[in-house]
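Visitor: Predicted coordinates and the sequence they were generated for:
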Amino acid sequence: MAKLQNRVPKTELVRARSILATKQASELLDLPPFSDVFHIERVRYLEDRPVVYVTNYIRPEMVPTLLENDLTQSLTDLYREQFGLVYCQTRYRVSTTSLLGEMAQALRATAGSPAMLVERLNYDQDGNLIDCDLEYWRHDALSIESLATLKR
């Protein structure tokens, strides 16, 4: 999307590992306690300015060799090209939060700065939940625009 807007995107990998699902990841991915998940953290840039800190929780049974790939590229493209999975449904939730600790530092923001949190649950072509991502956007880097058309 950034390239379509003539912007220069970049992704930096902070960490990628297999972990026991946190309470939040278990709830979002509808997993039983003590399940394994892939946990990926990345910072995304526009014109070398950090704009969003993204945390992904991924069901490893859907993409077992994911961590062996270059995770600075699009996960959507990796899912399609390496695993034959295509996002066919996404549930969004948008709320506000504050940037703290490592996240604030990575986004070159003061701890406690406001942020927009975009939570996404992504489903494949068979209706299976693949992953969720938590996008922590700098408050000054995001604008949401929508057009609603009513049927008559």
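Guide: Structure's in. What do you need?
Visitor: going forward, measure contacts and count neighbours with C-alpha atoms only.
Guide: OK.
Visitor: Name the residue closest to the centre of the chain, please.
Guide: With distances taken as CA atoms, centre = their mean, the chain has residue 133 as the residue nearest its mean C-alpha position (3.2 Å).
Visitor: Which residue lies closest in space to that one, excluding its sequence neighbours?
Guide: residue 56 (4.3 Å; CA to CA, 6 or more residues apart in numbering).
Visitor: which residues sit in contact with that neighbour?
Guide: 38-41, 131-134 (CA atoms under 8 Å, 6 or more residues apart in numbering).
Visitor: Same question for it, what's its three-state structure.
Guide: Look at residue 56: counting by DSSP: H, G, I helix; E, B strand; the rest coil, its state is strand.
Visitor: try this one side by side with the last:
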Amino acid sequence: MSSKAADVIASALRERIETGEFTGGRLPAERTLSEHYATTRITLREALGLLEAQGIIYREVRRGWFVAPPRLIYNPSHHSHFHAMALEQGRVATTQVIEAREVSAQLTVARHLHLCEGDTVYRIRRLRRVDGRAVLYVEHYLNPAYFPGLLSEDLTRSLTELYTQRYDIRYGGARFTILPGPLPSRAAPALNVASGTPGLLITRINRDQHDRVIDCDCEYWRYDALCVDVEV
């Protein structure tokens, strides 16, 4: 349970954030804040943790604390691609390709794609940013039978558009699994957080217009960057 002192500091910091005091969105160093509030670093970090849990601030490894921008609204039932989704909300999205190659499918991925364990699949690892902030590390697994030559394409662009324009493949149905949990060691560094930091894993298995399973996305989101909003 949080101490009264931490609650008071968190409330004071929140008021300062809401008035736009921190130019550039970066909070002062922890030492500066602890001196300002005449408190210990332990109590200050408790207060910062309270604000982090509320999605008001976020932390990056070796960089410090920042005011959190509005969460990206994400409706998994829509097939609007990442860049379009961000643009619709007045945000700027960018994509960085970390890796793109053929690999042997592990059992879980093989089952998702209706293949056999060890079959060849395309694996594309990408880091996605909103307004310059890394918010999503994603691994795409594709059945190469449907996408010959895809690895030679510009993979910073939308795969949704690439599927349609080059392969005449459009998304049909999809199955989603959404689970909270710690970010794995392969995703956390890319998102500028410590391994084990809370995150959100969204697994999406996609079918095309002919009801064929064509790919599987494993999305690792910073939990403080996303709001899942689905209208039924």
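Guide: Sure, I can see it. In this text the structure is predicted, and so the values were computed from the model without any measurement.
Visitor: most neighbours, which of the contacts of residue 56 of structure 1?
Guide: Using other CA atoms under 10 Å as the neighbour test, those are led by residue 131, with 24 neighbours.
Visitor: Compute the distance between the aligned partner of that residue in structure 2 and residue 140 of structure 2, please.
Guide: Using TM-score structural alignment as the criterion, residue 131 of structure 1 maps onto residue 215 of structure 2. Taking CA to CA, to the nearest Å as the measure, residue 215 of structure 2 falls 7 Å from residue 140 of structure 2.
Visitor: Give the burial count for residue 85 of structure 1, as a bare number.
Guide: Residue 85 of structure 1 has 20 nearby residues by other CA under 10 Å.
Visitor: three-state assignment of it?
Guide: Three-state assignment for residue 85 of structure 1 (three-state DSSP): coil.
Visitor: With adjacent residues omitted, what lies nearest to it?
Guide: In space, residue 85 of structure 1 comes closest to residue 79 once its chain neighbours are excluded; the distance is 5.2 Å by CA to CA, 6+ apart.
Visitor: Which element, helix or strand, includes that neighbour?
Guide: helix 75-83 (DSSP states H and E).
Visitor: residues making contact with the helix or strand following that helix?
Guide: Downstream of helix 75-83 of structure 1, the first helix or strand assigned by DSSP H and E is strand 89-98. Identification of contacts with strand 89-98 of structure 1 by CA under 8 Å, 6+ apart yields 111-125, 127.
Visitor: Any quick PyMOL command for the buried ones out of those?
Guide: Filtering the contacts of strand 89-98 of structure 1 down to the buried ones (16 or more other CA atoms under 10 Å) takes a single PyMOL command:
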select buried, resi 114+115+116+117+118+119+120+121+122+123+124
